[in-house]
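Peer 1: What follows is a protein structure lacking sequence information:
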C-alpha cells in the first residue's frame, strides 16, 4: 500500500524530514519537529478562492462608489446649509454708542464653539473675546472670564495689574431687584474693588480720588432687558480707569440677576472703550446666537 501524505525521514538526508504527497517525494523539507507548513491547495480549492476574491472585489468597488455618492451628497448639503446661514441677516440694535468706528458690531453672531467666544455656563451666556484679550490665567478670582494679554507693575508698586478684565457673577441676594437698581448699587463696589482696596487689603492705585458718570441707560442683553452704569475713576497713582456694571436677568435657572463688571485702565496701554461696547453688545444666551443686542436709542454717549 502507498503511504498516506505526510512528513517522513528523507531517504537522501535521514537527519531531515521530507514531504510525501501520497505518490511521490516533493521538494519540501524540514528539520524534525518543525511546524507543519500549510499544504498546497488543489486546483478546485484554488478556483473557489479565486471566485471568492473576485466577488469580494466587486462588493468592495460597489461600496466605494456608494460611499463616494453619499459623501458627495452630504458635502453638497453642508455647503448649502452654510450658505443659507451666512446669508441670514442679523437683527438687534448696536447697543452703547462707541467713541470710534472700531466699535461697530460684527455682521455675524459668535458661536459657543468659536475660539473668539467665552462661554459662561453658570450664568448661561457667551461673551465675545476681542483682539488683545484672553481667557484668564494666573488669576485667583473665579468670576473673571477674560483679561487683557499680559500684566504690568501696579502704579503704587504693589503687585501686578491687568490693563483690563471682565467678570461675571449671579447676584442671588438681590433677586427681584430691578436691573437699574442693581447696576447703580454695584458700580460703587466695582470701582472700589478695581481701583481702591483689593481683596488682600492692598491699594495698587493708591486709592480713588474721584469719579464721574460717563454713561448709563437701559439695554437689551441676551434677549433680556438690562441696565448699565459706566464711571470714569481717578486714582492717586496712575492714569485711573473706567468701570462698568451691567445687570440683566439670567435666561437660565431661577432667572436670578447676572452682573457683568468691566474694568479698563485709562492709560495709553489700556484697551479702547470700544472693546467695552463690543463685549456688552455681543453677550448672548448660550445656544442662541440670535438674541438681540442693546437698544441704542435710550443710551447716552461714551467719553
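Peer 2: Yep, it's here. Not measured: the values here are computed from a predicted model.
Peer 1: Only C-alpha atoms from now on, for both contacts and neighbour counts.
Peer 2: OK.
Peer 1: ok now do residue 124, which residues does it touch?
Peer 2: For residue 124, the contact set (CA atoms under 8 Å, 6 or more residues apart in numbering) comprises 250-252, 285-286.
Peer 1: alright, now check it against this:
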C-alpha cells in the first residue's frame, strides 16, 4: 500500500512541498501552506483529496484507521507531516546549529598543535604565473671541512692505492689514454717520430705491485726500470715502434726516497732512441699507507729535448704525493726517510 496523492514535504528540499501522485514524486513543488485550507489540488490533473498527507509518514490527517504499510519508493526516512512555517523554522534552526557545530569541531581538530592546544591555520598560498617571484636572501654557506682531493683541481687522487698526486702546471688528468693506471699526462699530443700514431711528452703511472713476492722497494724499482723503458720508448701496446726502438740507456740517478711518509727507492734512466730525442724514465716503489701496505709502483716517462717537461717535475710530483686525507705528510729525495719496512 502507498499513500494517496497529495502535497507532502519534499524529501530533497524540506523547506518546500512536493506533489505525490500516489505512485511517484512529480516535478511540482510549492511553498508550505497553513493547515485547514481545504483539499489538496493535483497540479496536473485537477483536484484530489489529501492535503496534510505525508507519504513518508504513511497516514492522512483527515482519515482514521491504520496507516498504509509501504512508504513511497523514494527511500525517504519516515517523518511527521508538514506543519507549515513553524516546522520549517525549527528544522532550519536545527540544521544550522549542526552545521556550525561541525565547522567549529573541524577547526578545533585541524588547528590542534603537537601540544594539544587549539589554534587556527592559514591555508597555503599558491603562486600563479602572474605573481612576482618571491625574493629571498641567498642561503649562508655552512661551514665545511677542507676540500676533498677530488674537488681540488690541482690534485689527482689514486683511490686504489690511497694516495694523491699534485698536478703541476702543464699537466692534466688523462684523456683518451690506452695505458692503464695513468694518473696524469702533459697537455696536448704530437705525431710520433717513427711508426706514426700519437705521442705525449710526459705521463705518470701509479699501480700496485701484485705479481711479485718481493717487498723491497729497492729491488722492485731495479727490476722494473727496464720494463718501464721498453714500454715507453721501445714498443707500444700494439707492437709498433713509435720512436724506432731504444738504442741505448744509462742510469742517471737512484737511491732511497721518502714518499707519503714511507721509505721508498727510485731508479732513473736516460734513454736514447732511433728517432726523436729519446727521454727519461723513472721507477719508484714505496709501501702503501693503507691495507696490507702492498708496494706501490710509480713510473715517470718524460721526453727529452726542449718540448719535454723538465725532469725537476719528477721531484716536484714525488714530494707532493700524500696519503688521502693527510695533507701534511710528504717526501722527496733527501728528506726524512721514515721507517724502513
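Peer 2: Happy to help now that I have it. Just so we're clear, the structure is a prediction, and the values are computed from it rather than from any experiment.
Peer 1: circling back: in the second structure, which of the contacts of residue 124 of the first structure still touch?
Peer 2: On the basis of both residues aligned by TM-score structural alignment, their matches' CA atoms under 8 Å, what survives of those in the second structure is 250-252, 285-286.
Peer 1: Do a quick rundown of the strands in the stretch 1-150 of the first structure.
Peer 2: 6-10, 13-20, 25-30, 117-120, 125-128, 133-134, 144-148 (DSSP state E, counting those that start in this stretch).
Peer 1: And for the stretch 201-303 of the first structure?
Peer 2: Counting by DSSP E, counting those that start in this stretch, the strands of the stretch 201-303 of the first structure are 208-221, 224-235, 241-249, 257-265, 284-285.
Peer 1: Quick one: average offset of the fourth one versus the second structure, please.
Peer 2: Put plainly, it is strand 257-265 of the first structure. For strand 257-265 of the first structure, the mean deviation from the second structure after alignment is 0.5 Å (mean CA distance after the TM-score superposition for the first structure).
Peer 1: And for the last one?
Peer 2: Plainly put, strand 284-285 of the first structure ends up 1.0 Å away from its match in the second structure on average once the two are laid over each other (mean CA distance after the TM-score superposition for the first structure).
Peer 1: and for that strand, what span of the second structure is it aligned with?
Peer 2: Using TM-score structural alignment, strand 284-285 of the first structure corresponds to residues 322-323 of the second structure.
Peer 1: same thing with the second one?
Peer 2: Mapped onto the second structure with TM-score structural alignment as the criterion, strand 224-235 of the first structure occupies residues 262-273.
Peer 1: Quick one: residues contacting the spatially closest residue to residue 301 of the second structure that is not a sequence neighbour.
Peer 2: Distances taken as CA to CA, 6 or more residues apart in numbering place residue 281 nearest to residue 301 of the second structure, at 4.7 Å, with adjacent residues excluded. By CA under 8 Å, 6+ apart, residue 281 of the second structure lies in contact with 225, 228-229, 232, 268-271, 299-302.
Peer 1: repeat that for 10 Å
Peer 2: 202-204, 225-233, 249, 251, 267-271, 299-303, 311, 314 (CA atoms under 10 Å, 6 or more residues apart in numbering).
Peer 1: From those, list the buried ones, please.
Peer 2: 202-204, 225-226, 228-229, 232-233, 249, 267-271, 299-303, 311, 314 (16 or more other CA atoms under 10 Å).
Peer 1: about what we covered before: so which of the strands of the stretch 201-303 of the first structure gets nearest residue 292 of the first structure?
Peer 2: strand 208-221 (6.8 Å; CA to CA).
Peer 1: And that closest one, what's buried?
Peer 2: 208, 211, 214-221.
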